[in-house]
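Trainee: Provide a 3D model corresponding to the input given below.
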Amino acid sequence: MSENITLLIAAARDAAQNAYAPYSGYHVGAALRLSDGSIITGANFENASYGMTLCAETVAIANANSAGRLDQIRDIAIVGGPAGQVGIHKVTPCGRCRQIIKEVADITAHDIPVHCAHDGGCDTHLLSELLPHAFGPANLK
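Mentor: Next up is the predicted model:
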């Protein structure tokens, strides 16, 4: 695994420590690498109404958007698990997050690699593998 991916995973692991997960106890951190090598992170943020919960990937992408850097996202690392066991098992983005990442992929014209870290290492999937036959902005034309 490259040093860049290792640093991205470490940033996602650190972000998971900031998760607000009082209902599930499941902490997830996400880290985005931008085109200049900088990293933006996010952690999941639960809500008592469940449906309003924000996933770590969505928070990180919203942070990049707020910084005016949405078009600079190049890859994503995700780490998650029960509190105190973050990173033991592989976590992949939920369907909603895959769709949000698809929008970013279309904006960046880049098939975004998603690095899913776990105790055994890291499995990398291209967004197109995680969400084949995706619906995106081009379908609205």
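Trainee: drop to CA atoms for contacts and neighbour counts, all remaining ones
Mentor: OK.
Trainee: list the contacts for residue 119?
Mentor: 87-90 (Cα atoms under 8 Å, 6 or more residues apart in numbering).
Trainee: please redo it, this time with the cut-off set to 7 Å
Mentor: If you count contacts by Cα atoms under 7 Å, 6 or more residues apart in numbering, residue 119 has them with 87-89.
Trainee: quick one more, to check against the first:
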Amino acid sequence: MRKIKIESFLDVFPTMEELPEAIFSLMEAAIVAREKAYAPYSDFFVGAALLLDNGETIAGSNQENASYPSGLCAERTAIYYAGATYPKAHIKAIAITARAKDKLTTTPIPPCGACRQAIAEYEIKQRSPIPLYFMGESGEVLKSESLENLLPLLFTSKYL
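Mentor: Presented below is the predicted three-dimensional model:
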């Protein structure tokens, strides 16, 4: 037997204001999307915004329903819309923000596992990393240079 060590490295921005200008604007778009979330069951509101290489910004928010597991996260709402509308565009960056209804969320909140897998598919499709920036309602913003940095043992089509 042997052990394998897997590490992830993240950049930490103390506040949103310290982000590069284009990413600051992308995070603002994610915040606007977050406020459009439909989350009557979880009271957890998430917004995501994608910057595409064609200059377009695509935003999405989480959408829940009474059949609770069949809702859709903000990240997948945005990425699937981008893929359907601009199938040849590459994603240059993703910004994600989340907040709870009744408490201040200051811890950066990364994408869930299902969203990581969906983002991984687009990272593989475009053959280039997708930087992810994520935060809570306020406070620090974390940056991962790629989705693979957050999900290092990717499940890909090579296993099928």
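Trainee: Overlay the chains and give the TM-score.
Mentor: Once superposed, the chains reach a TM-score of 0.91 (TM-score structural alignment, normalised by the length of structure 1), with 140 aligned residues with a Cα RMSD of 1.7 Å.
Trainee: Residue 54 of structure 2 looks like it's in a strand, true?
Mentor: No. Under DSSP: H, G, I helix; E, B strand; the rest coil, residue 54 of structure 2 falls outside any strand and is assigned coil.
Trainee: hmm, back to that, save the contacts of residue 119 of structure 1 as JSON lines, and put in secondary structure too.
Mentor: Shown next, in JSON lines, are these (three-state DSSP):
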{"residue": "87", "secondary structure": "coil"}
{"residue": "88", "secondary structure": "coil"}
{"residue": "89", "secondary structure": "coil"}
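Trainee: right, and the secondary structure at the residue nearest the centre of structure 1 would be what?
Mentor: By Cα atoms, centre = their mean, structure 1 has its centre lying nearest to residue 57, at 3.3 Å. At residue 57 of structure 1, secondary structure determined by three-state DSSP is helix.
Trainee: Which residue, other than its chain neighbours, is closest to it?
Mentor: residue 30 (5.3 Å; Cα to Cα, 6 or more residues apart in numbering).
Trainee: Which residues are in contact with the one you found?
Mentor: Contacts of residue 30 of structure 1 by Cα under 7 Å, 6+ apart are 12, 15, 41-43, 56-57, 60, 76-79.
Trainee: Mind checking which of these are in strands?
Mentor: 41-43, 76-79 (DSSP state E).
Trainee: Most neighbours out of those, which is it?
Mentor: Counting neighbours by other Cα atoms under 10 Å, residue 78 leads these with 33 neighbours.
Trainee: ok, the aligned residue in structure 2 for that residue - contacts?
Mentor: Counting by TM-score structural alignment, residue 78 of structure 1 lines up with residue 96 in structure 2. By Cα under 7 Å, 6+ apart, residue 96 of structure 2 lies in contact with 27, 30, 47-49, 133-135.
Trainee: switch to 8 Å and redo it
Mentor: For residue 96 of structure 2, the contact set (Cα under 8 Å, 6+ apart) comprises 27, 30, 46-49, 75, 109-111, 132-135.
Trainee: so what's residue 33 of structure 2 closest to, chain neighbours aside?
Mentor: Of all residues apart from its sequence neighbours, residue 47 sits closest to residue 33 of structure 2 (Cα to Cα, 6+ apart), at 4.8 Å.
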